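Engineer: Coordinates only, no sequence provided:
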């Protein structure tokens, strides 16, 4: 990698790291005021946990070699450490390798952040570092290796296409969230005695909106940085494709929610942007400009329909299962429809062009099989991990603690003190 390439990868990595602020704002906005502060502590603890776990073993298992199952070198990364020949950065680790390792670290951190959207307002804080360690050391690295690192689903296997992680990052995070949610159960009062879902509004749509815009910005680093350099200025095309899909996602969600519920729901519109971004993450390096709005528009429609359907049976406060899971599946499958021969063949990328170009369902089948394998493995490992947490230290707070709010119960302080403490008590 040239110095310019390294600079771009690092800048992109910083943009992706800033997405943690976007997730924080999005989740704070969708939480009630009594649970707003705990999100800040969660984001900091999770990013710190991933940073150390990735250095310890996550990077090595994901990118330290080209074995079909996992990497085998790069544990406790240090300058001069020699990585396996099959690594994306073979030979001694240097500055370029450090840039790549950091860029992949922040991907892992984004995937972990997605997990917790389903668990807002009732999960015990101790679950974060425990699951986060297992996730960053084992669960995420396995999927990353199989698709990004030359493993089971990439060069050695089927030639699955996932340019920046609709499956690796987003479906993996959503699947972990599904496993947690099934063991955790809904928030108190979410469902009426007859099973009808009740709305539990978040306390700040402006904060939520800020989160969406931060994520939108960070995604330019997420997808554009996955070009891993500036050669041929491909990263600029990827960024433009990304923006087109996000914009179409907003409009698709806005039209669908207006039709389904008769009003322009702010949360749905924001999730339309996220869904469009998630969906285009896999094909962003494989599709021409014309395909991006189609991918984003479909994602915007799907996220609304999915949120409304899932809400009947599962309490997912931020819509993570829909915006990251369903949209992630659609985005991964869309490679099998729209992948361009120009971008696949000229770059020597895995797999083949999509259905609209060659009339073949082969790549679509490869994408579907990859989704199924990744989902199954992540779900089983996550469910086992959360099951152990539930059986030992506990996964959910007590009903009284949930009623009082996690800010006070877990941290002994309020995110918004003036909201809960009379002014005379602090004069």
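Structural biologist: Okay, I see it. This structure is a prediction, so every number in the text was calculated from the model and none was measured.
Engineer: switch to C-alpha atoms for all contacts and neighbour counts from now on
Structural biologist: Will do.
Engineer: Point me to the helix or strand that includes the residue nearest to residue 246 when sequence neighbours are not counted.
Structural biologist: Distance criterion C-alpha to C-alpha, 6 or more residues apart in numbering; nearest residue to residue 246, sequence neighbours excluded, is residue 276 at 4.5 Å. Secondary structure from DSSP states H and E places residue 276 in helix 266-281.
Engineer: after that helix comes which helix or strand?
Structural biologist: For helix 266-281, the following helix or strand on the C-terminal side (DSSP H and E) is helix 291-310.
Engineer: Mind checking what helix or strand follows that next one in sequence?
Structural biologist: Downstream of helix 291-310 (by DSSP H and E), the next one is helix 320.
Engineer: what about that following helix, distance to the chain center?
Structural biologist: Distance of helix 320 from its chain centroid, counting by C-alpha atoms, centre = their mean, to the nearest Å, is 9 Å.
Engineer: And the contacts of that helix?
Structural biologist: Applying C-alpha atoms under 8 Å, 6 or more residues apart in numbering, the contact partners of helix 320 are 114-115, 117-118, 174, 177.
Engineer: what does stretch 3-15 give?
Structural biologist: By C-alpha under 8 Å, 6+ apart, the residues outside stretch 3-15 that reach it are 95-96, 99-100, 102-103, 106, 217-222, 224-226, 228-231.
Engineer: try it again with 6 Å
Structural biologist: Under the criterion C-alpha atoms under 6 Å, 6 or more residues apart in numbering, residues 96, 99, 103, 218, 221, 225, 228-230 lie in contact with stretch 3-15.
Engineer: also this one, for the comparison:
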């Protein structure tokens, strides 16, 4: 076997394995969100995750991948690669186009899963299917094309986003914000006098396991983005990923102990995830110390953003915007400050961080890209939901919400008891 064939085989195995790790993160999303919501809506969460995977994969295969990575038109969108056919010669990698599609498919599924949690417990299932199709087929692929494709206009300007703090997390976070505002808060979350009512999570141990699975999958998310099993930066990427996540969790423990006089478990869970989100853009390009700093800032800002969201009467049951929108923004901008010349100088336009003498060029490009994808995610998601509302309800009925989406929409509770027999028809009727 020639060395080139061996290298291609190793890279293929690496990319497939890391794609599988990223797909496993859907199990993490399922457990995390099911643990954060009430018992009566746990099945609803699981069903939405299946929508993410099933519809997301098919839509991305049929046309999402082509729009994102197809032959470029004016730096805006692609026009080849529908059903993985046509001219994809511009994608020059050491793996097949099918293998590359699989890895990117795992990414697109993660994007819509961010939005899922923000509208938990009140979005209508049919409306969510349509939103998933729009997100995986158009909203994310277009933003991804601008940054990651050959010829994308933000990429040509020099924007760096190694594994997606902006393209995946900021985009998904601001889309989640738009969806949460559009759908409105859960019944009883806010009192008429403005008081914020606590909706207790149903199962924090379950949510914790979900976070640990996400943490595990993130090593595939970040290190897998090398697309090469022999890339010597894999170890560094894994270390910065670990340190940022740990800093986010540790900072949340200390910050909530100071702020609330006790360590807040949901905040600590989300703090670790915030650290993971924040380091995703620069995991290959910043030092270990910078990774710790980024994770710590993301952890603190996640807590403050969660409080701000509630003060503005925006109901986000799992903290999707605070974790992904805010931390994704911080991570994207932090790269403009901390990117080391020896690590980032060969990508983009050769720009590197302000703190290393790189000036404002990279920071300016990062800011432009962040604003672009964030506004795009927010505005287009709002527009899609507005169009969906013209043809069907976006939000479930009051009775369905009070009964719970598990029984009200899917006709089955998440948990059954041997000695109890539930009359589903009676529960649906509210009698």
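Structural biologist: Happy to help now that I have it. Since we're looking at a predicted model, the values are computed, not measured.
Engineer: Format the contacts of helix 320 of structure 1 as JSON lines; extra columns: distance to residue 142 of structure 1, secondary structure and neighbour count.
Structural biologist: Below are the contacts of helix 320 of structure 1 laid out as JSON lines (distance: C-alpha to C-alpha, whole Å; DSSP: H, G, I helix; E, B strand; the rest coil; neighbours: other C-alpha atoms under 10 Å):
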{"residue": "114", "distance to residue 142 of structure 1": "17", "secondary structure": "helix", "neighbour count": "25"}
{"residue": "115", "distance to residue 142 of structure 1": "17", "secondary structure": "helix", "neighbour count": "28"}
{"residue": "117", "distance to residue 142 of structure 1": "22", "secondary structure": "helix", "neighbour count": "26"}
{"residue": "118", "distance to residue 142 of structure 1": "23", "secondary structure": "helix", "neighbour count": "29"}
{"residue": "174", "distance to residue 142 of structure 1": "16", "secondary structure": "helix", "neighbour count": "32"}
{"residue": "177", "distance to residue 142 of structure 1": "17", "secondary structure": "helix", "neighbour count": "26"}
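Engineer: Just send those residues back as TSV, with distance to residue 67 of structure 1 too.
Structural biologist: As requested, those are exported to TSV (distance: C-alpha to C-alpha, whole Å):
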residue	distance to residue 67 of structure 1
114	28
115	28
117	33
118	34
174	26
177	28
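Engineer: Of the residues you listed, which is the nearest to residue 188 of structure 1?
Structural biologist: residue 118 (14.3 Å; C-alpha to C-alpha).
Engineer: For the closest residue to that closest one other than its chain neighbours, give its distance to residue 398 of structure 1.
Structural biologist: Spatially, and ignoring its direct neighbours in sequence, residue 118 of structure 1 is nearest to residue 316 (4.6 Å; C-alpha to C-alpha, 6+ apart). Here the criterion is C-alpha to C-alpha, to the nearest Å. By it, residue 316 of structure 1 lies 19 Å from residue 398 of structure 1.
Engineer: Give me the more crowded residue out of the two.
Structural biologist: The neighbour comparison of residue 316 of structure 1 against residue 398 (other C-alpha atoms under 10 Å) goes to residue 316, with 23 against 13.
Engineer: Who are the packing partners of the helix holding residue 276 of structure 1?
Structural biologist: Applying 3 or more C-alpha pairs under 6 Å, 6 or more residues apart in numbering; DSSP states H and E, one finds that helix 266-281 of structure 1 contacts helix 234-261, helix 291-310, helix 327-338.
Engineer: mean per-residue distance, that helix to structure 2?
Structural biologist: By mean C-alpha distance after the TM-score superposition for structure 1, the fitted helix 266-281 of structure 1 averages 0.3 Å away from its aligned residues in structure 2.
Engineer: Please compute how far that helix lies from its chain's middle.
Structural biologist: Here helix 266-281 of structure 1 is found 12 Å from its chain centre; the criterion is C-alpha atoms, centre = their mean.
Engineer: Next, the buried residues of it.
Structural biologist: Within helix 266-281 of structure 1, the residues scored as buried using 16 or more other C-alpha atoms under 10 Å are 267-281.
Engineer: same thing with stretch 328-342 of structure 2?
Structural biologist: Across stretch 328-342 of structure 2, burial judged by 16+ other C-alpha under 10 Å covers 328-341.
Engineer: And the contacts of that stretch?
Structural biologist: Outside stretch 328-342 of structure 2, the residues within contact range by C-alpha under 6 Å, 6+ apart are 165-166, 169-170, 277-279, 281-282, 285-286, 352-355, 362-363, 366.
Engineer: Now which of the residues you listed would you call buried?
Structural biologist: Among the contacts of stretch 328-342 of structure 2, those buried by neighbour count (16+ other C-alpha under 10 Å) are 165-166, 169-170, 277-279, 281-282, 285-286, 352-354, 362-363, 366.
Engineer: still on that earlier bit, which part of structure 2 matches the helix holding residue 276 of structure 1?
Structural biologist: Matched against structure 2 by TM-score structural alignment, helix 266-281 of structure 1 falls on residues 265-280.
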